[in-house]
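**Q** With the sequence up front, the predicted model follows.
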Amino acid sequence: MGDTERENVTPSQRLALFTSSTPRGQEVAAVLRSTADWCALEDADIVVVIGGDGTMLDALHHMMSTDRVRPVYGVNAGTVGFLMNRYHRAMNIVDRLHHARSVAVSPLMVEAVTRSGEIHRVYAINELSLLRETRQTAKIEISVNDRVRIPELAGDGVLLATPVGSTAYNFSASGPILPLDSQMLALTPISPFRPRRWKGAILPDRSRVTFRVLEPDKRPVSAVADQTELRDIAEVRLAIAREREMTLLFDPGHALDERIVAEQFAH
């Protein structure tokens, strides 16, 4: 994670739109198309993402599959939109971008080994989750920095979330919401049976986390890195991929910090 700083947009910087397919997303995009000159995504210096947090995730993954990840500014046309800025019809997108503040975030590098020995390497911007594939309870050993911390977690699974993903699946699994610039990771059990009193952990984002599946033949487990699912997993190794740093742009006074606090006191 990086510190917040001003991201000044100059007239020479090219802008592209990445829009959700929902009616609301298309409606907002139609309004914004008339407010600036737009180019193709591959030619852009900054990408304006219209939709919800899922659309933001799609845009970031799309750019990570190319040679260059551009700074992104989200415009909320979805439901929750923790990562998005507020929209109104009279907004001047160029002025918004000129005054925007940036927050640097990095995804997780996921190295997953299947029971057959195949190795898969993918990125997770939100989280990596391990989930039981059958009615059998999953049993997972959890290590942090090569030291076993939980010899056997029994339950539906476990996840490791970045601050970007802490408001998603992690939050619904009763994990903590992390400020985007916190430089922390959320390690959260999913419907744990034992250890009964373990509610998870908050780790520095320099931590290396390993999940080893116990009894994988009897208790098969899948790994889900954002939208990518890998089945019959034996082990997963995780670390922050700082070389894939991304930049999110927010309006000055963006209410994200307040929303993070408020969600933790919601009844």
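**A** That came through, no problem.

**Q** alpha carbons only for contacts and neighbour counts from here, please
**A** Noted.

**Q** Stretch 258-265: how far from the chain's middle?
**A** Computed by C-alpha atoms, centre = their mean, to the nearest Å, the chain-centroid distance of stretch 258-265 equals 18 Å.

**Q** Identify the residues contacting it?
**A** With C-alpha atoms under 8 Å, 6 or more residues apart in numbering as the test, stretch 258-265 has contacts from 82, 177-179.

**Q** same thing with stretch 234-245?
**A** The contact list for stretch 234-245, computed with C-alpha under 8 Å, 6+ apart, reads 64, 104-115, 205-214, 216, 221.

**Q** can you check stretch 115-130 too?
**A** Judged by C-alpha under 8 Å, 6+ apart, the contacts made with stretch 115-130 from elsewhere in the structure are 57, 61, 106-113, 157-166, 168-170, 216, 221-226, 232-234.

**Q** next, the one to line up against it:
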Amino acid sequence: MNLKFVGIHVRPDSPDAERKGIELAAWLQRQGIATGDLNAAEPSMDLLIVLGGDGTLLHAADLASRYGIPILGVHMGNLGFLTEITVDELYKTITMLLAGEYRLERRIMLSAAVVNGTTGAISEAVRALNEVLIVKDSASALIRLGCWANQEYITTYSADGLIIASPTGSTAYNLSAGGPLVHAEQKSLILTPVCPFMLSSRPVLLSSETLVTVHPLAPASQVGVIIDGELHWRMAEDDYLLVQQAARPLLIVSSPWKSYFKILRTKLHWGGDPVDLPLPDPVRRYC
């Protein structure tokens, strides 16, 4: 990777991350690589290094994907599904990038907007890496959400809410709500109801080419739209939420040392110890 100009995005409430960001900027400059201000993203950047946790990467993902800047996530937070590189691996990883030894993963982003069913007025689109959540404001009653795939009616969910997740977001709120794990590089959208009234209301996996439309049937005044953890809209009675794959994916530098399933085994504690179980050589030759 030809690195001439690199951005550094740090977790804002972490003095350790800020110190590491300043140290990293000095190291990059000694290698002849220019750096921008902390937590700034510019279209001309060749790489954006994120120091923090998954939340920090979510905040950086929108601008990085808009500009087509690859992200290198360095784990300095709590969970670390998205920030795959450890601090100890950081400089070795950058050296490998400079030598051309790297792999970029293309993660689909979501684009959400609200359109009024009477006037046709539409909001500015907002992008998400993990999920778009339609959720009730109060704890009293269920909400009823009509749902369409393109123009075809799917069903009406009676639930506390509905998650529209990307494959990357399948390990986030979607997983907590009983949704499926989907490989991060898969091209699909996941619909997962939150605490549905009917046990027959199950998650649905759709093509990433699908335009999902959701309309709160009742009571609309109690419905909010949360995008990657931030409240963006409260929906009126005649509003429709449109969610689809965004035009540009997010490019993430994958760890040379950890596969997707190794990360899952480690974070979710599958099978006890997160060790590899290799296939026998006579079987591997066919795989």
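**A** Looks like it arrived, so ask away. Fair warning: this is a prediction, and the values are worked out from it, not measured in the lab.

**Q** Can you pull the TM-score for these?
**A** For these two chains in superposition, a TM-score of 0.83 is obtained (TM-score structural alignment, normalised by the length of the first structure); 252 aligned residues with a C-alpha RMSD of 2.5 Å.

**Q** which one's the longest helix in the second structure?
**A** The longest helix of the second structure (DSSP state H) is helix 15-30.

**Q** In that one, which residues are buried?
**A** 17-18, 20-21, 24-25, 28 (16 or more other C-alpha atoms under 10 Å).

**Q** Output the residues you listed in TSV; the columns should cover distance to Arg265 of the second structure.
**A** Rendered in TSV, the data for the buried residues of helix 15-30 of the second structure read as follows (distance: C-alpha to C-alpha, whole Å):
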residue	distance to Arg265 of the second structure
Ala17	26
Glu18	30
Lys20	28
Gly21	29
Leu24	30
Ala25	33
Leu28	33
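
**Q** List only buried entries from the contacts of stretch 234-245 of the first structure.
**A** Judged by neighbour count, with 16+ other C-alpha under 10 Å as the criterion, the buried members of the contacts of stretch 234-245 of the first structure are 64, 104-115, 205, 208-214, 216, 221.

**Q** if you look at those, which of them are in strands?
**A** Using DSSP state E, the members of those that fall in strands are 104-105, 108-114, 209-214, 221.

**Q** Leu238 of the first structure corresponds to which position in the second structure?
**A** Residue correspondence to the second structure (TM-score structural alignment): Leu238 of the first structure is matched to Val243.

**Q** how far away is the closest residue to that match other than its chain neighbours from Pro219 of the second structure?
**A** Closest residue to Val243 of the second structure in three dimensions, ignoring its sequence neighbours and counting by C-alpha to C-alpha, 6 or more residues apart in numbering: Ala112, at 4.5 Å. The span separating Ala112 of the second structure from Pro219 of the second structure equals 21 Å under the rule C-alpha to C-alpha, to the nearest Å.

**Q** next one: Ala177 of the second structure
**A** When distance is defined by C-alpha to C-alpha, Ala177 of the second structure is 22 Å away from Pro219 of the second structure.

**Q** Repeat that for Val225 of the second structure.
**A** As for Val225 of the second structure, its distance to Pro219 of the second structure is 14 Å (criterion: C-alpha to C-alpha).

**Q** Ok, Pro193 of the second structure next?
**A** With C-alpha to C-alpha as the criterion, Pro193 of the second structure and Pro219 of the second structure are 17 Å apart.

**Q** So which residues of the stretch 51-200 of the second structure form strands?
**A** Using DSSP state E, counting those that start in this stretch, the strands of the stretch 51-200 of the second structure run over 71-75, 85-86, 104-107, 110-116, 126-128, 131-136, 143-149, 152-159, 161-165, 188-194.

**Q** Take those and write them to JSON lines, including distance to Ile94 of the second structure.
**A** As requested, those are arranged in JSON lines below (distance: least, C-alpha to C-alpha, whole Å):
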{"stretch": "strand 71-75", "distance to Ile94 of the second structure": "9"}
{"stretch": "strand 85-86", "distance to Ile94 of the second structure": "11"}
{"stretch": "strand 104-107", "distance to Ile94 of the second structure": "13"}
{"stretch": "strand 110-116", "distance to Ile94 of the second structure": "29"}
{"stretch": "strand 126-128", "distance to Ile94 of the second structure": "27"}
{"stretch": "strand 131-136", "distance to Ile94 of the second structure": "30"}
{"stretch": "strand 143-149", "distance to Ile94 of the second structure": "42"}
{"stretch": "strand 152-159", "distance to Ile94 of the second structure": "46"}
{"stretch": "strand 161-165", "distance to Ile94 of the second structure": "31"}
{"stretch": "strand 188-194", "distance to Ile94 of the second structure": "31"}
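
**Q** Just give me the neighbour total for Val148 of the first structure.
**A** Val148 of the first structure: 14 surrounding residues under other C-alpha atoms under 10 Å.

**Q** contacting residues around the corresponding residue of the second structure for it?
**A** Per TM-score structural alignment, the equivalent position to Val148 of the first structure in the second structure is Tyr153. Contacts for Tyr153 of the second structure (C-alpha under 8 Å, 6+ apart) come out as 146-147.

**Q** before we move on, back to that, so what does the residue nearest to Val243 of the second structure match up with in the first structure?
**A** Under TM-score structural alignment, Ala112 of the second structure pairs with Val110 in the first structure.

**Q** And for Ser208 of the second structure?
**A** When the first structure is aligned by TM-score structural alignment, Ser208 of the second structure is paired with Asp205.

**Q** any idea how far Ala40 of the first structure is from Ile46 of the first structure?
**A** Per C-alpha to C-alpha, Ala40 of the first structure is found 11 Å from Ile46 of the first structure.

**Q** between those two, which one's more packed in?
**A** In terms of neighbours (other C-alpha under 10 Å), Ile46 is the more surrounded of Ala40 of the first structure and Ile46; the figures are 21 against 12.

**Q** So that one is in contact with Ala16, correct?
**A** Yes: the pair Ile46 of the first structure / Ala16 is scored as a contact, 6.5 Å apart, by C-alpha atoms under 8 Å.

**Q** Can you name the element that comes right after the longest helix of the second structure?
**A** Sequence-wise, the next helix or strand downstream of helix 15-30 of the second structure (DSSP states H and E) is strand 34-35.

**Q** so what secondary structure elements neighbour that next one?
**A** Of the remaining helices and strands, those touching strand 34-35 of the second structure by 3 or more C-alpha pairs under 8 Å, 6 or more residues apart in numbering; DSSP states H and E are strand 5-10, helix 15-30.

**Q** what's the spacing between that strand and its chain's center?
**A** Centroid separation between strand 34-35 of the second structure and its chain, computed with C-alpha atoms, centre = their mean, is 27 Å.

**Q** for stretch 235-244 of the second structure, same thing?
**A** What separates the centre of stretch 235-244 of the second structure from the centre of its chain is 21 Å, taken as C-alpha atoms, centre = their mean.

**Q** ends of it, how far apart?
**A** The first and last residues of stretch 235-244 of the second structure sit 18 Å apart, counting by C-alpha to C-alpha.
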